[in-house]
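**Student:** Predicted structure and sequence below. I'll ask about it afterward.
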Amino acid sequence: MKIAVIDGQGGGIGKYIIERLRKELPEQTEILAFGTNALATAAMLKAGANEGASGENAITYNCGLVDLIVGPIGIIVANSFLGEVSPRIAEAIASSSVPKILLPVIKDRIEIAGYTSQPLPHLTDDLVSRVRRYFEYE
């Protein structure tokens, strides 16, 4: 199983996701880090990703080559992360037939009705639980 973790800016959310997935998933799980920039990718590689790549082409190319995509919801919003998520990145991720599990963490111009703010560790607990359930059925 291959999981793509996508993040931008400093990669802090992606780093935290990867650390948690590494603790919870089988050792043979392949976790790939895709950052909108090299700093984000480096942080996720340091957290335990098997491989990583940076930039628009790496992200758009790999969206269909993995079993699951995870990251903050901003990865499907064009121009989020202070413009780091290009419209092409957002479209490639959102249009990919690959299932996505996204954290409702967004600072940009979007509010999610019905969502109550929770700390990142609680949100990540839910994300990891959903990833585990997803792979139990395969």
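**Tutor:** In hand now; what should we look at? These figures come from a predicted structure and were not determined experimentally.

**Student:** alpha carbons only for contacts and neighbour counts from here, please
**Tutor:** Fine.

**Student:** Okay, helices next: where are they in this structure?
**Tutor:** 12-24, 38-46, 56-62, 87-95, 120-136 (DSSP state H).

**Student:** For Gly71, find the nearest of the ones you listed.
**Tutor:** Closest to Gly71 of those is helix 12-24 (CA to CA; 6.3 Å).

**Student:** circling back: just checking, which of the helices of the chain sits deepest inside the structure?
**Tutor:** helix 38-46 (a mean of 22; mean count of other CA atoms under 10 Å).

**Student:** Second structure follows, compare the two:
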Amino acid sequence: MRIAVIDGQGGGIGKAIVEKLRRELPEDMEIIALGTNALATSFMLKAGANEGATGENAIVFNVGKVDIIIGTVGIIAANSMLGELTPLMAKAIAESPARKILLPLNRCNIDIVGADKSQPLPHLIDSAIQNIKALF
């Protein structure tokens, strides 16, 4: 199974996700770090991703070749992450046949009705990892 972790800006969320995936999932799980910038990709690789790629073309090319995509809800919103996530990236991610596991962080003016906004990021990541584990 191949999992793509998508992040941008400082890469902290992607790094936390990769670290948790590495601790919780079998070692043969392939984790691909897809960053909107080199810093984000670098942090995810240091956290234990098998491979990494950066930028619009890398994201558009790879999202159709993975089984699961994980990131914040902003990865399916054009121009999120202060404009780092391009409309083409958002379209490719949304149209990918991969299962999407999205963290409901409201940094792009999207409110997910029913999502508990009081949960801290580590708890959201734990819930996302549990969703991935349930797929096996």
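**Tutor:** Okay, I see it. On a predicted model such as this, the values are computed, not experimentally measured, just so you know.

**Student:** Overlay them and tell me the TM-score.
**Tutor:** The TM-score (TM-score structural alignment, normalised by the length of the second structure) is 0.96; 135 aligned residues with a CA RMSD of 0.8 Å.

**Student:** follow-up on the earlier one: as a markdown table, the helices of the first structure with distance to Ile106 of the first structure would be great.
**Tutor:** As requested, those are arranged in a markdown table below (distance: least, CA to CA, whole Å):
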| stretch | distance to Ile106 of the first structure |
| --- | --- |
| helix 12-24 | 11 |
| helix 38-46 | 16 |
| helix 56-62 | 19 |
| helix 87-95 | 14 |
| helix 120-136 | 12 |
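
**Student:** Those: which one's closest to Ser80 of the first structure?
**Tutor:** helix 87-95 (9.0 Å).

**Student:** Run through the neighbouring helices and strands of that closest one.
**Tutor:** helix 56-62 (3 or more CA pairs under 8 Å, 6 or more residues apart in numbering; DSSP states H and E).

**Student:** what's the average distance of the helix it packs on to the second structure?
**Tutor:** Its matched residues in the second structure lie on average 0.3 Å from helix 56-62 of the first structure after superposition (mean CA distance after the TM-score superposition for the first structure).

**Student:** Can you say which of the helices of the first structure is nearest to Ile110 of the first structure?
**Tutor:** So among the helices of the first structure, helix 87-95 is nearest, using CA to CA, at 14.6 Å.

**Student:** Other residues contacting that closest one?
**Tutor:** Glu56, Ile59, Thr60, Cys63, Ile75, Ile76, Val77, Ala78, Asn79 (CA atoms under 8 Å, 6 or more residues apart in numbering).

**Student:** Mind reading off the mean deviation between it and the second structure?
**Tutor:** Helix 87-95 of the first structure sits 0.3 Å off on average (mean CA distance after the TM-score superposition for the first structure).

**Student:** any idea how far that helix is from the chain center?
**Tutor:** Counting by CA atoms, centre = their mean, to the nearest Å, helix 87-95 of the first structure is centred 13 Å from the centre of its parent chain.

**Student:** okay, and that helix goes to which residues in the second structure?
**Tutor:** Helix 87-95 of the first structure corresponds to residues 87-95 in the second structure, going by TM-score structural alignment.

**Student:** tell me the contacts of Gln9 of the first structure?
**Tutor:** Contacts of Gln9 of the first structure by CA under 8 Å, 6+ apart are Thr36, Asn37, Leu39, Ala40, Phe81, Glu84.

**Student:** Let me see the contact set for the first one.
**Tutor:** Applying CA under 8 Å, 6+ apart, we find Thr36 of the first structure in contact with Ile6, Asp7, Gly8, Gln9, Ser54, Gly55, Glu56, Ile59, Glu84, Val85.

**Student:** Any chance of a PyMOL selection covering the buried ones in these?
**Tutor:** Of these, the buried ones can be selected in PyMOL as follows, counting by 16 or more other CA atoms under 10 Å:
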select buried, resi 6+7+8+9+54+55+56+59+84+85
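
**Student:** And the contacts of Thr36 of the first structure, which two are furthest apart?
**Tutor:** Gln9 and Ile59 (14.5 Å).

**Student:** And Lys2 of the first structure, how far from Arg109 of the first structure?
**Tutor:** 31 Å (CA to CA, to the nearest Å).
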